[in-house]
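# A predicted structure for the sequence below; I have some questions about it.
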Amino acid sequence: MQMPIDVPPPALESSVRLPVTRLRAGLVERVEDRVAEEVPVALVYNGISHAVMLASPLDLEDFALGFSLSEGIIDSPDDLLDFELQHSDLTGTRSMVVDGQAREEVGLTLDLRVTLRCFMRLKERRRTLAGRTGCGLCGTESLAEAVRPVRREAAVLEVKAAALTRAMQELAAQQDLQRGTGAAHAAAWCALDGAVQFVREDVGRHNALDKLIGRIARDGLDVGAGFVAVTSRASYEMVYKTASAGIGLLAAISAPTGLAVRTAQAAGLVLAGFTRGDHTTLYAHAERVLGR
């Protein structure tokens, strides 16, 4: 799989510095603040547009692969044959006047070429769903598609409770975009002892997780040798994406939903919520977390 990627131009950095007015205890300060960027990113498969996401312009190669895997568009990294990133001005549709000057917002297109088998399956899925009311999920156009069974069983693993504590502590220290802007979620791949191996960030929690899954798949890592920690709630989609990647444990800093818990139980995924400091709440397969 050859996936060349352009370096985003300065206009597509992950954050920008903007003049702001800060009010503190009745005092007015005019200072510069670092603000996270988000841009529309279109995912196009073999010439057919499938989805448009608002995302941080970071690690887009990982995002393309992770999204394609977690959404079931491809079955393995080898199914993604080529990748090209294109930049475009959203002329006429997103022109904004800032300080008296018009600015054209910038969008990105990820042109992806997948195997014929995967492309025909995607076309059939789109043909079947054509004309139905959208439910707002990524590439999903029917209620039946909104809640999907996980395609594979999660890896069976055991970890110590202390590993979850370590993972969250180390994750907090590695959130560069969040630390600078306060506007980004993060997903971390952690060894079984909780040591954070690498982190992906994005303004969207699902995007951050897709980027992480893409990196794991691209590097061919053993999904049974680690777990995922995220700085968000554990929604159904977060659980679905994690379990579909074959990963055995998801630790979230906030709460899960009932649907997420049921999905984790059915998929064999250990689900931990409210993982903060030395506290965590285990919602699914608690017997695999030792030292409780």
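Nice, I can see it.
# Every contact and neighbour count from this point should use C-alpha atoms.
Noted.
# SS state for residue 64?
Of the three states, residue 64 takes helix under DSSP: H, G, I helix; E, B strand; the rest coil.
# what about the residue positioned nearest the centre of the chain, which helix or strand?
Residue closest to the average C-alpha location in the chain (CA atoms, centre = their mean): residue 207, at 2.4 Å. Mapping residue 207 onto the secondary structure by DSSP states H and E places it in helix 205-218.
# helices or strands up against that helix?
On a contact count with 3 or more CA pairs under 8 Å, 6 or more residues apart in numbering; DSSP states H and E, helix 205-218 meets helix 60-70, strand 185-191, strand 196-202, helix 236-244.
# what residues does the helix or strand that the first one is followed by touch?
Heading C-terminal from helix 60-70, the first helix or strand you meet, by DSSP H and E, is strand 80-89. Taking CA atoms under 8 Å, 6 or more residues apart in numbering as the criterion, the residues outside strand 80-89 that touch it are 1-6, 61, 65, 74, 104-115.
# all helices for the chain, in order.
Under the criterion DSSP state H, the chain contains helices at 60-70, 116-129, 143-146, 161-173, 176-181, 205-218, 236-244, 258-267.
# could those go into a markdown table alongside distance to residue 188?
Rendered in a markdown table, the data for the helices of the chain read as follows (distance: least, CA to CA, whole Å):
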| stretch | distance to residue 188 |
| --- | --- |
| helix 60-70 | 13 |
| helix 116-129 | 29 |
| helix 143-146 | 26 |
| helix 161-173 | 7 |
| helix 176-181 | 13 |
| helix 205-218 | 7 |
| helix 236-244 | 12 |
| helix 258-267 | 19 |
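# wait, which of these is closest to residue 191?
Closest of the helices of the chain to residue 191 is helix 161-173, at 8.5 Å (criterion: CA to CA).
# can you give me how far the closest one is from the chain middle?
19 Å (CA atoms, centre = their mean, to the nearest Å).
# Show me what it is packed against.
strand 185-191, strand 196-202, strand 226-230, strand 270-276.
# And for the residue nearest to residue 188 when sequence neighbours are not counted, the neighbour number?
Spatially, and ignoring its direct neighbours in sequence, residue 188 is nearest to residue 199 (4.4 Å; CA to CA, 6 or more residues apart in numbering). For residue 199, the count of nearby residues is 23 (other CA atoms under 10 Å).
# Tell me how far residue 199 lies from residue 229.
Residue 199 sits 9 Å away from residue 229, taking CA to CA, to the nearest Å as the criterion.
# Can you check which residues contact both of these two?
171, 187, 188, 189.
# wait, doesn't the second one sit right on residue 231?
Pointing back at residue 187 there. Yes. The criterion here is CA atoms under 8 Å, and residue 187 meets it with residue 231 at 6.7 Å.
# let's bring in a second model and compare:
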Amino acid sequence: MTPLDQPDTTAMSTGHKSYTVWRTGANSKRYSEDDEIAQEVPVALEFNGISHATLLLTPADLEDFAFGFAYTEGIIRSAQDIYDLDVIERPQGLVVQATIASACLNELKLRRRNLAGRTGCGLCGIESLDEVQRQLEPLPPQPGRFSAQSISSAVEQLRSMQALHKSTGATHAAGWSDSAGNIEYVREDVGRHNALDKLIGHRLRLSLQQPASGDTGIAVISSRASFEMVQKAAAAGISALVAVSAPTSYAIDLANKLNVLLAGFARGSLFTVYSHHEFLGNGSAS
């Protein structure tokens, strides 16, 4: 088993592999060279020996992903509810085995989902409409907490910190910034939901080492903002979600309900606020 206070060994995985490819075009000669390709593998999640979900994701930061997925899915209540983790390599993919608190396991058995995960799909395997939206309490309002400058700064930093995307061009990223706009860490994956779960999971694991600062912070994502991205952010207590692309109507409605500042089309110094513009101290946004 991997002790929770030890380094995340799977984080040392680069998340990409080298392949020989052929470059060509209508008016170009064909030539070969090595290219870096983002890894995408099946990863099965087991809780106390019970299979719960199989998803396709990039096999880096798997411990972070397990914590984040379990938390945003409501399987665990805090980081302390996961006692240990083990990552097992199988011929067909990877298995993440987690041991969780018995109270969490009992709750999981009452509402088990049989998810057949698929990259970029957040609701695969849900059996009824009642399961789509979790019952979450609205976050505390944050009037004036953030500034347009801090959001723009965080977005700009995220672009420069996507190492895996720079190598492969095939991954999404989620970055955590403090309310002043300083990106502290970034997680990447071929799936946008997975990247956000990894980011949330990393924050949870940090909470095992040090108390939370109380800064609600900003989550910046390199993708569109769907309903479930807002739901994951709210479940993790994140009061501001900023996307480089557009949100959906469902995402906006949920952000308004759960007190999440939702911004999109964040490019350069401009962005559009779709919910809770009053959370911006200077009220400036495009």
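Sure, I can see it. In this text, all values refer to a predicted model and were calculated from it rather than measured experimentally.
# TM between them?
TM-score of the superposed chains, computed with TM-score structural alignment, normalised by the length of structure 2, equals 0.87; 269 aligned residues with a CA RMSD of 2.3 Å.
# follow-up on the earlier one: so which of the helices and strands packed on helix 161-173 of structure 1 is nearest residue 138 of structure 1?
For these, the distance to residue 138 of structure 1 is smallest for strand 196-202, at 16.1 Å, taking CA to CA.
# For the closest one, give the aligned segment of structure 2 as residue numbers.
The aligned range for strand 196-202 of structure 1 in structure 2 is 183-189, by TM-score structural alignment.
# compared with structure 1, how much does the matching stretch deviate?
Stretch 183-189 of structure 2 differs from its equivalent in structure 1 by a mean of 0.5 Å after superposition (mean CA distance after the TM-score superposition for structure 1).
# roughly how far is that stretch from the heart of the chain?
Its chain's average C-alpha position is 9 Å from that of stretch 183-189 of structure 2, according to CA atoms, centre = their mean.
# Spit out the contact partners of residue 23 of structure 2.
If you count contacts by CA under 8 Å, 6+ apart, then residue 23 of structure 2 has 30, 31, 32, 33 around it.
# Setting aside sequence neighbours, what's the nearest residue to the third one?
The shortest distance from residue 32 of structure 2 to any non-neighbouring residue, by CA to CA, 6+ apart, is to residue 22 (4.4 Å).
# Give me the distance between the corresponding residue of structure 1 for that neighbour and residue 29 of structure 1.
Mapped onto structure 1 by TM-score structural alignment, residue 22 of structure 2 lines up with residue 21. Residue 21 of structure 1 sits 6 Å away from residue 29 of structure 1, taking CA to CA as the criterion.
# what's the answer for residue 22 of structure 1, then?
5 Å.
# on that earlier part again, with structure 2 superposed, average distance for the helix holding residue 207 of structure 1?
Mean deviation for helix 205-218 of structure 1: 0.7 Å (mean CA distance after the TM-score superposition for structure 1).
# In that helix, which residues are buried?
205-218 (16 or more other CA atoms under 10 Å).
# what do you get for stretch 104-113 of structure 2?
Buried, per 16+ other CA under 10 Å, within stretch 104-113 of structure 2: 104, 105, 108.
# Out of the residues you listed, which comes closest to residue 147 of structure 2?
Set against residue 147 of structure 2, the nearest of the buried residues of stretch 104-113 of structure 2 by CA to CA is residue 104 (38.2 Å).
# got a list of what the closest one touches?
Counting by CA under 8 Å, 6+ apart, the residues that residue 104 of structure 2 touches are 75, 76, 77, 81.
# rewinding a little: closest one of the shared contacts of residue 199 and residue 229 of structure 1 to residue 263 of structure 1?
Distance to residue 263 of structure 1, by CA to CA, is smallest for residue 187 among these, at 19.6 Å.
# Identify the residues contacting the aligned partner of the closest one in structure 2.
In structure 2, the residue matched to residue 187 of structure 1 (TM-score structural alignment) is residue 174. By CA under 8 Å, 6+ apart, the contact set of residue 174 of structure 2 is 158, 186, 187, 188, 192, 195, 196, 199, 219, 220, 221, 222.
# on that earlier part again, could you count how many residues lie near the residue nearest to residue 32 of structure 2?
So residue 22 of structure 2, with other CA under 10 Å, has 12 neighbours.
# and if you look at residue 133 of structure 2?
11.
# What residue in structure 1 is paired with it?
That one, residue 133 of structure 2, aligns with residue 147 by TM-score structural alignment.
# same deal with residue 110 of structure 2?
Checking with TM-score structural alignment, residue 110 of structure 2 has residue 124 as its match.
# Which residue range of structure 2 does stretch 33-43 of structure 1 align onto?
Using TM-score structural alignment, stretch 33-43 of structure 1 pairs with 35-45 in structure 2.
# Excluding residues flanking it in the chain, which one is nearest residue 269 of structure 2?
residue 152 (5.2 Å).
# got the contact list for the one you found?
181, 266, 267, 268, 269, 270, 271.
# and the residues you listed, which are buried?
181, 266, 270, 271.
# Leaving out chain neighbours, which residue sits closest to the aligned partner of residue 108 of structure 1 in structure 2?
Using TM-score structural alignment, the partner of residue 108 of structure 1 in structure 2 is residue 94. Nearest non-adjacent residue to residue 94 of structure 2, counting by CA to CA, 6+ apart: residue 43, 4.8 Å away.
# That neighbour is in contact with residue 97, isn't it?
No. Using CA under 8 Å, residue 43 of structure 2 makes no contact with residue 97, being 10.4 Å away.
# Can you find the partner of residue 68 of structure 1 in structure 2?
Match for residue 68 of structure 1 (TM-score structural alignment): residue 70.
# what residues are up against that match?
Neighbours of residue 70 of structure 2 in contact, by CA under 8 Å, 6+ apart: residue 76.
# Ok, residue 168 of structure 1 next?
Counted by CA under 8 Å, 6+ apart, residue 168 of structure 1 has contacts 229, 253, 275, 276, 277.
# can we see that at 10 Å?
By CA atoms under 10 Å, 6 or more residues apart in numbering, the contact set of residue 168 of structure 1 is 188, 190, 194-196, 229-231, 251-253, 275-278.
# Compare these with structure 2 and list the overlap.
Conservation of those in structure 2, assessed by both residues aligned by TM-score structural alignment, their matches' CA atoms under 10 Å: retained contacts are 188, 190, 194-196, 229-231, 251-253, 275-278.
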